[in-house]
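Engineer: need coordinates for the below:
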Amino acid sequence: MKQGAQGSAATGIERIPGAQTPEARTDAPRVPPQGRAARATDSDGTAAAPGARGEHTHSELPIPRPRPVVQRASVRGQILDALRTALVTGELTPGAVYSAPALGERFGVSATPVREAMQQLTLEGAVEVVPNRGFRVVERGARDLAELAEVRALIEVPVMLRLARSVPAERWTELRPLADATVRAASTGCRATYAESDRTFHRAVLSLSGNQQLVRIADDLHRRAQWPLVRPARPGTRGHADLVADAAEHTALLDALIAGDEDVVRSLVGEHFTGAR
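Structural biologist: Okay, the predicted model is just below:
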């Protein structure tokens, strides 16, 4: 696993996962620079058509406006994904404060999309605003994790038991590739890779309920449960053996759902949530 967030002695800029210096990154999302004499723009922010500033266009045909290579929403989404990965791996240290300009410089973008992504993480409860400084990563303890596990069990166990009674075996069999994917992800030992495959499997199971509101709420709780504790047993990572054992429970759960064995489903789901971290 990668090491945690590091500061730069020369610049005081925090290092975040997968982020290199702007000069070294060729694939980092970047915002096109704007000159001092910026072109006139329409209300939607795109370049104004000829004549918008008084030019004589006569009978010239309008020139199609090319779409920007990188949309603002795309940059924000990429930064949000990167920050979520950093939270899962523990590379954004619980209790540490990070400024949008510093993170933006590391990503090779302006502070604005970083700030917008951090504001989304604030709504999700991952970080909190520190006035005039930036955003502090929320510190969580074992009790927070236990409470999340309890809420997840209250929501998901009844749904899975109902699905075990109503969903035909062939539908469950279709989810086998997703369960196998969690096993492969666990074998890499990468917490971020496993976290994504873990949520994908659980979303697919709950989606069979047809209740998208439930799927969204459960997915949000699941994501929160994947953030590391303040003092994890192994800093910045969940043990490889833990990930493998967790993934094996997906396979066992799917077998129980295919068999319609409600007792095994109830037992496995409860243990699965309790062991999550």
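Engineer: CA atoms for contacts and neighbours, from now on please.
Structural biologist: Noted.
Engineer: now the helices: where do they sit in the stretch 1-150 of the chain?
Structural biologist: Shown for the stretch 1-150 of the chain, the helices assigned by DSSP state H, counting those that start in this stretch span residues 72-89, 100-107, 111-123, 142-166.
Engineer: what about the ones you listed, which gets the closest to Ala181?
Structural biologist: Relative to Ala181, the nearest member of the helices of the stretch 1-150 of the chain by C-alpha to C-alpha is helix 72-89, separated by 18.3 Å.
Engineer: buried ones in that closest one, by neighbour count?
Structural biologist: Of all the residues in helix 72-89, those buried under the rule 16 or more other C-alpha atoms under 10 Å are 75-80, 82-89.
Engineer: how about those in CSV, adding distance to Ala245?
Structural biologist: Formatted as CSV, those follow (distance: C-alpha to C-alpha, whole Å):
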residue, distance to Ala245
Val75, 36
Arg76, 35
Gly77, 32
Gln78, 31
Ile79, 31
Leu80, 29
Ala82, 26
Leu83, 26
Arg84, 23
Thr85, 21
Ala86, 23
Leu87, 22
Val88, 18
Thr89, 18
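Engineer: following up with a second sequence; could you model it the same way so I can compare the two?
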Amino acid sequence: MGHLTRRDLNASRERLRDQVAHALRAALISGELRPGVVYSAPALAEDFGISATPVREAMLDLAREGLVEPVRNKGFRVTEVDERDLDQYAEIRALIEVPTVGRLTRTADRADLEALRPVAEEIVRAAREHDLIGYLEADRRFHLTLLGLTGNDRLVETVGDLRKRSRLYGLTALDKRGDLIPSAEEHLELLDLMLAGDTKGAEKCMTKHLGHVRSLWARSKGPAGTAG
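Structural biologist: This next block holds a predicted model:
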């Protein structure tokens, strides 16, 4: 399994835990770890060539993120997200993020918006370089930092939780087809519209972007990049 190997894991326990968690996230994204399947810490530890303790600690970190759930005396099950769940998460995100983007277009400091450009460019660069972990991390920072300009911490937490629950599986197939690049470039389009003060255009772009993300997830399901 590509991501589940020892590679250059650091001997420091805390560092090792973080590295294992990173590798497990990568395995989830690539589809190596499958939704609904239960994985034991000792078995995963054997793949890494390390003890079970840092793997168990890393899996608990992922459980707090909603990526897996503990199964008593067995291990951790990769959480499943069905089409109905995704539709509902997408609807809630649209209800929150579209009008929020419109409001920020009217009220946000232009310097704060411009400060997001390097992050938007990082998203595009990660998509072009096939860096899936980097893509998702930069995408998370862009959206949550943008929402953070409202000053509403609870809003940011809510959307952050929705993002975790509706995260993409099977991105490898999408990456190979180049489907991630158009979605990545929408961040720059959104930013330009907001900086231009085009409220309706920014809201329309965010609506399109969220719909694009939802359709990408749907296309990632199937034999080539199945999510379950």
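Engineer: what residue of the second structure matches up with His250 of the first structure?
Structural biologist: With TM-score structural alignment defining the correspondence, His250 of the first structure maps onto His187 in the second structure.
Engineer: no no, Arg224 of the first structure
Structural biologist: Using TM-score structural alignment, Arg224 of the first structure lines up with Arg165 in the second structure.
Engineer: so what's its match up against?
Structural biologist: Contacts for Arg165 of the second structure (C-alpha atoms under 8 Å, 6 or more residues apart in numbering) come out as Gly66, Leu67, Val81.
Engineer: distance check, the closest residue to the last one other than its chain neighbours against Ile29 of the second structure.
Structural biologist: This means Val81 of the second structure. The shortest distance from Val81 of the second structure to any non-neighbouring residue, by C-alpha to C-alpha, 6 or more residues apart in numbering, is to Ser166 (7.0 Å). Noted for Ser166 of the second structure: a distance of 12 Å to Ile29 of the second structure, by C-alpha to C-alpha, to the nearest Å.
Engineer: number of nearby residues for the corresponding residue of the second structure for Glu91 of the first structure?
Structural biologist: Taking TM-score structural alignment, the alignment pairs Glu91 of the first structure with Glu32 from the second structure. Here the count is done by other C-alpha atoms under 10 Å, and Glu32 of the second structure has 17 residues near it.
Engineer: one more: the one 3 residues further on?
Structural biologist: Pro35 of the second structure has 19 neighbours, counted by other C-alpha under 10 Å.
Engineer: if we can go back for a sec, isn't the match of Glu91 of the first structure right next to Met1, touching?
Structural biologist: Yes - using C-alpha atoms under 8 Å, Glu32 of the second structure makes contact with Met1 at a distance of 6.9 Å.
Engineer: for the corresponding residue of the first structure for Val98 of the second structure, give me its contacts.
Structural biologist: Matched by TM-score structural alignment, Val98 of the second structure corresponds to Val157 in the first structure. Residues near Val157 of the first structure by C-alpha under 8 Å, 6+ apart: Arg266, Val269, Gly270.
Engineer: okay, the match of Arg224 of the first structure and Asp87 of the second structure: tell me how far apart.
Structural biologist: 12 Å.
Engineer: could you do Val71 of the second structure as well?
Structural biologist: 27 Å.
Engineer: Leu188 of the second structure too?
Structural biologist: 25 Å.
Engineer: helix, strand, or coil at the residue nearest the centre of the second structure?
Structural biologist: With distances taken as C-alpha atoms, centre = their mean, the residue of the second structure nearest its centroid is Leu136 (4.3 Å). Following DSSP: H, G, I helix; E, B strand; the rest coil, Leu136 of the second structure is assigned to helix.
Engineer: show me what it aligns to in the first structure.
Structural biologist: Match for Leu136 of the second structure (TM-score structural alignment): Ala195.
Engineer: quick one: contacts for that match?
Structural biologist: Val88, Gln226.
Engineer: separation between it and Pro168 of the first structure?
Structural biologist: 28 Å.
Engineer: Ala276 of the first structure too?
Structural biologist: 28 Å.
Engineer: what's the answer for Val127 of the first structure, then?
Structural biologist: From Val127 of the first structure to Pro168 of the first structure the distance is 42 Å (C-alpha to C-alpha).
Engineer: and these two? Which one has more around it.
Structural biologist: Val127 (24 against 14).
Engineer: just tell me what the more buried one corresponds to in the second structure.
Structural biologist: Checking with TM-score structural alignment, Val127 of the first structure has Val68 as its match.
Engineer: is it true that that match touches Val81?
Structural biologist: No - with contact defined as C-alpha under 8 Å, Val68 of the second structure does not count as touching Val81 (11.3 Å).
Engineer: just checking the distance from stretch 149-166 of the second structure to the centre of its chain.
Structural biologist: 13 Å (C-alpha atoms, centre = their mean, to the nearest Å).
Engineer: how about it: buried residues?
Structural biologist: Leu149, Thr150, Leu155, Val156, Val159, Gly160, Leu162, Arg163, Arg165, Ser166.
Engineer: next one: stretch 75-95 of the second structure
Structural biologist: Result for stretch 75-95 of the second structure [16+ other C-alpha under 10 Å]: buried residues Gly75, Phe76, Arg77, Val78, Thr79, Glu80, Val81, Leu86, Tyr89, Ala90, Arg93, Ala94.
Engineer: try stretch 137-148 of the second structure
Structural biologist: Quick answer for stretch 137-148 of the second structure (16+ other C-alpha under 10 Å): Ala138, Asp139, Arg140, Arg141, Phe142, His143, Leu144, Thr145, Leu146, Leu147.
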